[in-house]
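J.: Structure for this input, please:
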Amino acid sequence: MTVLCIGGAHQGKAALARALYPALPLVENLHRRVREELAAGRDPMALLNTLRGHAVTCDEVGCGVVPIDRADEAYREAVGRLCCALAAEADAVIRVTAGIPQYIKGEKPCT
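T.: Here you go, the predicted model:
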């Protein structure tokens, strides 16, 4: 099973993922890993294979003012493309706001 939890910073994505999917390994802050991959000159899409079978959290970075700096714009695009690819494969995609889950894809697991 693969789960993607998205939302704003500090909205409770990791806590929710731990509570709902305790058996899945948790990968937090995918947006930061994308920045690290870009800084190292690697393609962030290569992370997709390693994310399968995990609960993954990622801050939404595509909302708001479009960056003037080309590198920041490329970063936002890379995060968005990776999240789109992961969401397409994921069993569940959850937007988390103020700790409250909104299921975009899939259903709440029976606990």
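J.: Please make it C-alpha for all contacts and neighbour counts, starting now.
T.: Fine.
J.: Let me see the contact set for Ile104.
T.: Ala92, Val93, Ile94, Arg95 (CA atoms under 8 Å, 6 or more residues apart in numbering).
J.: Who are the packing partners of the helix or strand hosting the last one?
T.: Secondary structure assignment for Arg95, by DSSP states H and E: strand 92-97. Counting by 3 or more CA pairs under 8 Å, 6 or more residues apart in numbering; DSSP states H and E, the packing neighbours recorded for strand 92-97 are strand 3-7, strand 100-105.
J.: Tabulate these (JSON lines), appending distance to Ala14.
T.: Putting these into JSON lines (distance: least, CA to CA, whole Å) gives the following:
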{"stretch": "strand 3-7", "distance to Ala14": "8"}
{"stretch": "strand 100-105", "distance to Ala14": "11"}
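J.: so who does Glu37 touch?
T.: Asp43, Pro44.
J.: One more, please, to line up against the first structure:
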Amino acid sequence: MTVLLIGGAWQGKAALAERLYPALPLTKNLHQMVRQTLAAGRDPMELLPALRGHAVTCDEVGCGVVPLDPEEERYREAVGRLCCALAAEADAVVRVIAGVPQYIKGGTACI
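T.: Sure thing, here's the model as predicted:
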């Protein structure tokens, strides 16, 4: 099973993942992994195979003002594209707001 949990910073994504999906390995902060991968000159899509079978948290970075810095815009686009690819494969996609899950894809759970 693969689960993607998205939402704003500090909204309780990791805590919710640990509570709802305790059997899955937890990969936190996909957005930071993308930044590190880009800094190393690699394609962030290379991360996709290693994320399968995990609960993955990612901050939403695509909302708000488009960055003026081309590198920041490239980073934001890379995060979005990787999340789209992961969401397409995931069994569940959950948006987390103030610790409350909103199921975008997959079943709901009572917490």
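J.: care to give me the TM-score?
T.: Between these two chains, after superposing, the TM-score reads 0.97 (TM-score structural alignment, normalised by the length of structure 1); 111 aligned residues with a CA RMSD of 1.1 Å.
J.: Going by distance to Glu60 of structure 1, which of the contacts of Ile104 of structure 1 wins?
T.: Nearest to Glu60 of structure 1 among those is Arg95, at 9.5 Å by CA to CA.
J.: what's the distance between that closest one and Thr111 of structure 1?
T.: 19 Å (CA to CA, to the nearest Å).
J.: Show me which of those two is the more surrounded one.
T.: Legend: neighbour count by other CA atoms under 10 Å for Arg95 of structure 1 and Thr111, higher for Arg95 (22 against 6).
J.: Relative to Ala9 of structure 1, how far out is the more buried one?
T.: Distance of Arg95 of structure 1 to Ala9 of structure 1, computed by CA to CA: 12 Å.
J.: who's in contact with Val66 of structure 1?
T.: Listed by CA under 8 Å, 6+ apart, the contact set of Val66 of structure 1 reads Glu73.
J.: one more time with 6 Å, if that's ok
T.: When the contact criterion is CA atoms under 6 Å, 6 or more residues apart in numbering, Val66 of structure 1 has no partners at all.
J.: ranking the helices and strands packed on strand 92-97 of structure 1 by burial, who's on top?
T.: Highest mean neighbour count of these: strand 3-7, a mean of 25 (counted as mean count of other CA atoms under 10 Å).
J.: Kindly calculate the angle that that one makes with strand 100-105.
T.: Angle, strand 3-7 of structure 1 to strand 100-105, by axes from the mean of the first three to the mean of the last three CA atoms, to 10 degrees: 130 degrees.
J.: The longest helix anywhere in structure 1 vs structure 2, average offset?
T.: Longest helix in structure 1 by number of residues, with DSSP state H as the criterion: helix 70-89. After superposition onto structure 2, helix 70-89 of structure 1 sits on average 0.1 Å from its aligned residues (mean CA distance after the TM-score superposition for structure 1).
J.: OK, contacts around the residue of structure 1 most remote from its centre?
T.: Most distant from the centre of structure 1: Ile68, at 23.7 Å, with distances by CA atoms, centre = their mean. Ile68 of structure 1 makes no contacts at all, as judged by CA under 6 Å, 6+ apart.
J.: a helix runs through it, doesn't it?
T.: No: per DSSP: H, G, I helix; E, B strand; the rest coil, Ile68 of structure 1 lies outside any helix segment and is coil.
J.: got the contact list for the most centrally placed residue in structure 1?
T.: Nearest to the geometric centre of structure 1 sits Cys58, at 3.1 Å (CA atoms, centre = their mean). Residues in contact with Cys58 of structure 1, defined by CA under 6 Å, 6+ apart, are Ile6, Asn29, Leu30, His31.
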